[in-house]
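Trainee: show me how the following folds:
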Amino acid sequence: MCDKIYALNRTLSSADLYYEVELPDVFTFDHPLGAVMGRAEYSDYFEFSQGCTVGNNNGVYPRFGERVFMMSDSKVIGDCEIGSNVIIGANACVKDQDIPSNVLVFGESPNLVIKENRKETVDAYAKGVFVYD
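Mentor: Okay, the predicted model is just below:
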């Protein structure tokens, strides 16, 4: 029965979120079309958008701290430790690379651009208000 419900959900929402994936108690998805969420370790206040991917590399999945926001088409793959209060920018690709807390990330591994993030920016994202500097 679980496989049938999973297939129905994937068909209706176009999001691949297998029933064995353990999402945190508090999470949000915003227009999840085309998103694929793998068996990573998620923490509360995780948020993802359309086209996002969380996957494994050689059977190792990422680990996420609290308040991680994955913007459209971003990817986190493999042995990654993502800190808390992190915004992963649109189209970013983090692969087998750790990301500290309180940062904005964009670009592609191994040449990621990591900028310090103000608490106000993370708070604004959490409220759905986007702040551009």
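
Trainee: CA atoms for contacts and neighbours, from now on please.
Mentor: Will do.

Trainee: for the biggest helix by length in the chain, the distance to its chain's centre please.
Mentor: In the chain, ranked by residue count with DSSP state H as the criterion, the top helix is helix 2-13. Offset of helix 2-13 from its chain centre (C-alpha atoms, centre = their mean, to the nearest Å): 21 Å.

Trainee: now do stretch 118-129
Mentor: Worked out by C-alpha atoms, centre = their mean, stretch 118-129 lies 16 Å from the chain centre.

Trainee: buried set for the longest helix of the chain?
Mentor: Residues 6, 7, 10 are the ones in helix 2-13 that count as buried (16 or more other C-alpha atoms under 10 Å).

Trainee: residue 70 is in contact with residue 94, correct?
Mentor: No. Residue 94 lies out of contact with residue 70 (C-alpha atoms under 8 Å); the separation is 11.0 Å.

Trainee: please name the residues that touch residue 60.
Mentor: 78, 79 (C-alpha atoms under 8 Å, 6 or more residues apart in numbering).

Trainee: what's the distance between it and residue 77?
Mentor: Using C-alpha to C-alpha, to the nearest Å, residue 60 is found at 8 Å from residue 77.

Trainee: another for comparison:
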Amino acid sequence: MFQGLAMRFGVYVGPRSVMGAGLHFSHPTSVVIGDRLVLGERCRLYQQVTLAGAPGGEEAFPRLGNDVVVYPGAKVIGEGRVGNNVIIGANAVVNRSFGDNVVLAGVPARIVKRLEPVDESSLS
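Mentor: Here you go, the predicted model:
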């Protein structure tokens, strides 16, 4: 499956990464998901997104919570992690941890807006 994604769409997924249900590639070109990463449920990734860990222990690999949208060109690298219901703006670089219900933008990424929490019961 991973080889098919790479050959057909230019999407690389590390073999030990874990993808939550409902992962969606809106424009599946030039997307890199490094090895040993964890993505939550219902994540949406646009083109030229990179999710990559840094050398070091298990804590150095980024993770996306549930209901995360990563817009084109954004990078989640090093110790970058985001919680649930997060929007990462185009070309942002996330290199540290952020909590739930935020919009991130910039290089390095910073919180530019707070969001209302998602009602989990409405997602079923």
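
Trainee: report the TM-score for the pair.
Mentor: Taking TM-score structural alignment, normalised by the length of structure 2 as the basis, the two superposed chains have a TM-score of 0.81; 115 aligned residues with a C-alpha RMSD of 2.1 Å.

Trainee: contact partners of the longest helix of structure 1?
Mentor: Contact with helix 2-13 of structure 1 is made by 15, 16, 17, 18, 19, 32, 33, as judged by C-alpha under 8 Å, 6+ apart.

Trainee: which one of the buried residues of helix 2-13 of structure 1 is nearest to residue 25 of structure 1?
Mentor: residue 6 (19.3 Å; C-alpha to C-alpha).

Trainee: ok so, going back, adding distance to residue 88 of structure 1, write the buried residues of helix 2-13 of structure 1 out as JSON lines.
Mentor: JSON lines is the format used below for the buried residues of helix 2-13 of structure 1 (distance: C-alpha to C-alpha, whole Å):
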{"residue": "6", "distance to residue 88 of structure 1": "27"}
{"residue": "7", "distance to residue 88 of structure 1": "28"}
{"residue": "10", "distance to residue 88 of structure 1": "24"}
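
Trainee: so which of the contacts of helix 2-13 of structure 1 belong to strands?
Mentor: 16, 17 (DSSP state E).

Trainee: could I get the contacts of helix 2-13 of structure 1 in a markdown table, plus columns for neighbour count and distance to residue 46 of structure 1?
Mentor: Shown next, in a markdown table, are these (neighbours: other C-alpha atoms under 10 Å; distance: C-alpha to C-alpha, whole Å):
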| residue | neighbour count | distance to residue 46 of structure 1 |
| --- | --- | --- |
| 15 | 20 | 16 |
| 16 | 19 | 16 |
| 17 | 20 | 14 |
| 18 | 18 | 17 |
| 19 | 13 | 17 |
| 32 | 20 | 13 |
| 33 | 18 | 17 |
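
Trainee: now for the contacts of helix 2-13 of structure 1, which pair is the farthest apart?
Mentor: 19 and 33 (17.0 Å).

Trainee: in this structure residue 87 of structure 2 contacts residue 66, no?
Mentor: No. Using C-alpha under 8 Å, residue 87 of structure 2 is not in contact with residue 66, being 10.9 Å away.

Trainee: pull out the buried residues from stretch 28-38 of structure 1.
Mentor: Under 16+ other C-alpha under 10 Å, the buried positions of stretch 28-38 of structure 1 are 32, 33, 34, 35, 36, 37, 38.
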